[in-house]
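A.B. asks: Return atomic coordinates for the entry below.
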Amino acid sequence: MKEENLIFIISQPRSGSTYLQNLLSNNDETNTCSEPWLLLYFSNQLKPNLFEAKFDNKIAIAAFSDYLEKHPSINFNEEQKTFLLNLYKPLFEGYKFAIDKTPRYWEIMDEIIALFPNCKMIILKRNPLNVAKSIIKTWNINSIPKLSYYKRDLLFGPKQIHAFSEKHSTNHNVYTLRYEDLIKDTAEEIKKVYEWIGITYHLGVPDTSNNKKYKGKFGDPYQNSEKPFGEIKTENKQKALNKMFKDFLIGYENYLGSEFLIAYGNYKVIEVKQKQTRAFNYFMHFRNNGKNGINLKKEFKYLFKECFYRLFK
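C.D. replies: Model prediction:
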């Protein structure tokens, strides 16, 4: 097992990462599994300020740092690296390469590359507006509070992904790919990625019907479906968004800005007269997400707006 043969696929959720994982593991050299979230489980050691706990995490971090200072013989970074690489060992049994596809690694991209500087990282971009649409349709989101569970993914994900991609534009271990390009010309785009990684490409790679490596409990909810990918994609596309979510998308586009969307992936912007929208402002009032951190007073204040929008479904 070599660090340089460890591959990470990083993106926003609903950006096509499962499909890319499927394509990249459709060979005899590469292994993968359903989203392991392995490194996120140890995020308190990788990126402490990302982690919250019922105990005082800041004091815990300070105390542990003090312990390491008192015992300089402990090379914690190397110990941690060895430990984490050992957790990936089962994926390498009988294979040269191993893929960890966990979209929310966008939260710890800098930490991953600092820990594994020789690993390969694939940054998969998709138009954030289409990401939002896919989240709503795929997970059957029917209210703004429920959509706010994905608040960090929508507000911070694209900008952090783009900043990392720009920062590492000359890093030969980082590869940036657009989902739209992958779908438009799958064979050509995936062949380029195979060549970049060093995997032998064959003409049967785009036909992933027999590949089961990526399937599991977590990840794309359609991955265990017997329906072909194209059929699922068509069904999802045909689902209509109600007026509330259309209103949200106008505000979300304004939040991202035309300049960013063009820089992010040369994505076209629909110019609209109305920039600030009530649905997006409603979305923004949540402190964290739809499961935790809801401000009840504000929730009651905005509740009538939710009722109003439901009239236009």
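A.B. asks: When you work out contacts or count neighbours from here on, use the C-alpha atoms and nothing else.
C.D. replies: Will do.
A.B. asks: I'd like the next helix or strand past the helix or strand hosting E79.
C.D. replies: For E79, the host element (DSSP states H and E) is helix 76-92. Sequence order places strand 97-101 as the next helix or strand after helix 76-92, per DSSP H and E.
A.B. asks: Just the buried positions in the helix or strand following that next one, please.
C.D. replies: Heading C-terminal from strand 97-101, the first helix or strand you meet, by DSSP H and E, is helix 109-115. When burial is assessed from 16 or more other C-alpha atoms under 10 Å, helix 109-115 yields the following buried residues: 109, 111-112, 115.
A.B. asks: now the other sequence, so there's something to compare against:
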Amino acid sequence: MIVDGKNLADWQGEELIFLICQPRSGSTLLQRMLGEHADILVLPEPWVMLHPLYARRREGIETEYDHSLALMALDDYLRRIDTDGDALFDEAVKAWAWCHYRAALADSGKTLFLDKTPRYYFIAEDLQRLFPRARFIYLLRNPLAVLRSLLNTWIQGNWVVFSNFHHDLVTAPGKLLAAAARGESRRCLLHYESLVAEPEATLKRLCDELALEFQPGMLRYRGSEKLAGGFGDPVTVDAHDRPVGDYAEQWRDLAGDPQRRHIAHAYLDALGDPLLQQLGYDPEALRAALGKPPRIRGDIIPWERLIDPGFTGIQPKRSKLRLAWRVLRGRPLPQQDGC
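C.D. replies: The predicted model follows:
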């Protein structure tokens, strides 16, 4: 397939850098720093590769038009029009990517585009296959720090939405490690804690592993209109102009609240000690810092309920007592809208 004189069958993504991680892992900080490189263009999270690659996924996607039927029809269509329908679809996806990334780089004066989309952990294997000459950065962070940031930023005590982030918490770490260990692509696995503690040494290693020129200007970053208002974490990042270690140990305050301490212990259990060690963290030290798990009482919502997509919250104790009193007295229950 030829697009703008480019043979997409031969295009291997040389102009692309993918930054993949758990959400709330510090990727906005790293993006800001890489954005100071003379050759790298950064924009807010594009998310452009998820939709085309999920078109042929059998799970993980729901649509109004019935995705399962669409998938069967698409597979049948590809078989009928080409002896290698998979390769044809891959070329079409690469054409989609080429049009988007080419448009981003046009007139920018840059030669490389950084696509920072944390949830690409779902499609990292596909991206490696489609773009074997792209550069991949896998950013890891202490899982408890990720959890704390998520609780403070997106959940804020609204436990009904907790299950929305189950994949970000539990699925992502294993997928990141698997992707970082796979393929022949230019790739770098680094830790947020190293980035803020030793930014120069960490960036030099990153540049060396990705065949990039290290530029000292990356150690300090500026605000950018191109990044304003987009996805990411502009609050803490824009409060500084360089990496700081102020946030690296804040996860320890999870121990101060019984509900959060319960979630933190359950989260570590869900990940398991082998995975935590592969991520580069000491499970025993993490648990010791949290203290003893709290006893599950009526005011603590168990992890199993929180990760259940059907969880709708808990009624206040007073409401429960009032309903029980009505039942005991033989009084009718109050009517609710929609019942």
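A.B. asks: now what about the TM-score between them?
C.D. replies: After superposition, the two chains reach a TM-score of 0.82 (TM-score structural alignment, normalised by the length of structure 1), with 294 aligned residues with a C-alpha RMSD of 3.1 Å.
A.B. asks: list the helices and strands the helix holding E79 of structure 1 packs on?
C.D. replies: Packed against helix 76-92 of structure 1 by the contact rule (3 or more C-alpha pairs under 8 Å, 6 or more residues apart in numbering; DSSP states H and E) you find strand 30-32, strand 97-101.
A.B. asks: rerun that using 10 Å as the cut-off
C.D. replies: Packed against helix 76-92 of structure 1 by the contact rule (3 or more C-alpha pairs under 10 Å, 6 or more residues apart in numbering; DSSP states H and E) you find strand 6-10, strand 30-32, helix 38-41, helix 43-46, strand 97-101, helix 109-115.
A.B. asks: taking the ones you listed together, which one is wrapped up most tightly?
C.D. replies: Mean neighbour count, computed with mean count of other C-alpha atoms under 10 Å, is highest for strand 97-101 among the helices and strands packed on helix 76-92 of structure 1, reaching a mean of 26.
A.B. asks: what does it correspond to over in structure 2?
C.D. replies: Mapping strand 97-101 of structure 1 onto structure 2 (TM-score structural alignment) gives residues 112-116.
A.B. asks: Mean deviation, that stretch versus structure 1?
C.D. replies: When structure 1 is superposed, stretch 112-116 of structure 2 averages 0.4 Å from its matched positions, counting by mean C-alpha distance after the TM-score superposition for structure 1.
A.B. asks: which residue lies farthest from the center of structure 1?
C.D. replies: K70 (37.9 Å; C-alpha atoms, centre = their mean).
A.B. asks: re the thing from before, neighbouring contacts of the helix holding E79 of structure 1?
C.D. replies: Under the contact criterion C-alpha atoms under 10 Å, 6 or more residues apart in numbering, helix 76-92 of structure 1 has outside partners 1-3, 5-6, 29-33, 38-39, 42, 45-46, 68, 97-100, 114-116.
A.B. asks: How far off centre is it?
C.D. replies: 22 Å (C-alpha atoms, centre = their mean, to the nearest Å).
A.B. asks: and it, which residues are buried?
C.D. replies: Buried residues in helix 76-92 of structure 1 (16+ other C-alpha under 10 Å): 88, 91-92.
A.B. asks: distance from that helix to structure 2 after superposition?
C.D. replies: Here the mean offset of helix 76-92 of structure 1 against structure 2 after fitting is 1.7 Å, by mean C-alpha distance after the TM-score superposition for structure 1.
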